[in-house]
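K.L.:
Quick one: sequence plus predicted model below, questions after.
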Amino acid sequence: MPLPKTKPEFGIEAYMAWEDEQPERHEYLAGETFAMSGGTDAHYTILGNVFAELRTALVGKPCRAFISGMKLRIDRVDAVFYPDVFVTCDPRDRQPDASLAKQYPCLVVEVLSGSTAAFDRGRKFELYQQIETLREYLLIEQDRKHADLFRKNEDGLWVLHPAGPGGVIRLESVGVELALEGLYEDVELEQA
């Protein structure tokens, strides 16, 4: 996560009003804001591929996929994030008061970068786990064909389901299978 922006601490409602007036996006955690940085070609291509696959697969279902510009609000931990992609099937997220931020995702997807990978795998995942409706958390690497899917089981434990080249990611939360190769379409990976 980027360095905190120099700004007096404030509450989540003040952040929501302040964020609406900002030219750049900022994530919020416990009274601090963090400026969002841009991504690489690979990051945005993978992000677009994931969104396109999910959007197509969810047509006719009561679920909606959102891309990085939509806020995900987690009141329980005093946080607001901009996940790369997330899906919500909860009718509460279709109410008029949820037009600027959703709260009930079943799936969150983050495309990892060198500067965010540790935070996305650690603290951010810990915070996402406080969302009662969340069932799956998918982390996709941008420099090699690999993804880690964490799925919450019946005992409330998060179980890792990795996928490598030629693999398929089974998203049980939304009843969708994603071929890993398709997520990397048009991505030029550096040769090791």
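P.N.:
Perfect, thanks for sending it.
K.L.:
Every contact and neighbour count from this point should use C-alpha atoms.
P.N.:
Will do.
K.L.:
those strands in the chain, which residues are they?
P.N.:
26-29, 32-35, 64-67, 71-74, 79-81, 85-88, 101-102, 105-112, 136-141, 147-152, 158-163, 168-171, 176-179 (DSSP state E).
K.L.:
Out of those, which is the most enclosed?
P.N.:
Each of the strands of the chain was scored by mean neighbour count; the highest is strand 85-88, a mean of 25, by mean count of other C-alpha atoms under 10 Å.
K.L.:
try it against this one:
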Amino acid sequence: GREGSYDTEQAFYYPDVMVVCDKLLPDEYYETEPCILVEVLSPSTASVDLREKYLEYTRLPSLRTYLVVDQDTLFVRHWYRDEAGHWNHQDLTGDGNIPLPCLDGQITLPQIYRGVFE
């Protein structure tokens, strides 16, 4: 993945983590076709990350996974696009596994929180 921003006609966001697969860099300052986006949830950003950004991000045809990671507890909201193109979500705690289809892999909550709650 590479660091960058997410750009639409309506909004311009800087996600905490972005992964872009199999694509040449169209512009050195912004990215428009990420496959995975991650936001770290905090009290000041919760409503934006869970509503406003979700609505904008899921309009991206390239996006397959949107993760909202709570910074204070072991909790991840995993939004994913299914084979039919519909968005679904699951809330994960503990040792949950998160499939990352565009990377042909997965990540676990302990991997996400490594070094945070140890």
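P.N.:
Right, received. Where do you want to start? The structure presented is a predicted model; accordingly, all values stated were derived computationally and were not measured.
K.L.:
TM-score for the pair, please.
P.N.:
The pair, once superposed, lands on a TM-score of 0.89 when counted by TM-score structural alignment, normalised by the length of the second structure; 118 aligned residues with a C-alpha RMSD of 1.7 Å.
K.L.:
circling back to that earlier point, tell me which of the strands of the first structure sits nearest to Glu188 of the first structure.
P.N.:
Evaluated with C-alpha to C-alpha, those place strand 136-141 nearest to Glu188 of the first structure, the distance being 12.9 Å.
K.L.:
quick one: that closest one aligns where in the second structure?
P.N.:
Using TM-score structural alignment, strand 136-141 of the first structure lines up with residues 65-70 of the second structure.
K.L.:
average gap between the matching stretch and the first structure?
P.N.:
Mean deviation of stretch 65-70 of the second structure relative to the first structure after superposition (mean C-alpha distance after the TM-score superposition for the first structure): 0.8 Å.
K.L.:
Grab the most central residue of the first structure for me.
P.N.:
For the first structure, the residue sitting closest to the mean C-alpha position, by C-alpha atoms, centre = their mean, is Pro83 at 3.0 Å.
K.L.:
can you pull the contacts of the alignment partner in the second structure of it?
P.N.:
The alignment partner of Pro83 of the first structure in the second structure, by TM-score structural alignment, is Pro15. The contact partners of Pro15 of the second structure, by C-alpha atoms under 8 Å, 6 or more residues apart in numbering, come to Gly4, Ser5, Tyr6, Leu37, Val38, Glu39.
K.L.:
What separation do you get for the counterpart of the second one in the first structure and Leu183 of the first structure?
P.N.:
Going back to what we said before, that points to Ser5 of the second structure. When the first structure is aligned by TM-score structural alignment, the residue opposite Ser5 of the second structure is Lys71. Separation of Lys71 of the first structure from Leu183 of the first structure (C-alpha to C-alpha, to the nearest Å) stands at 23 Å.
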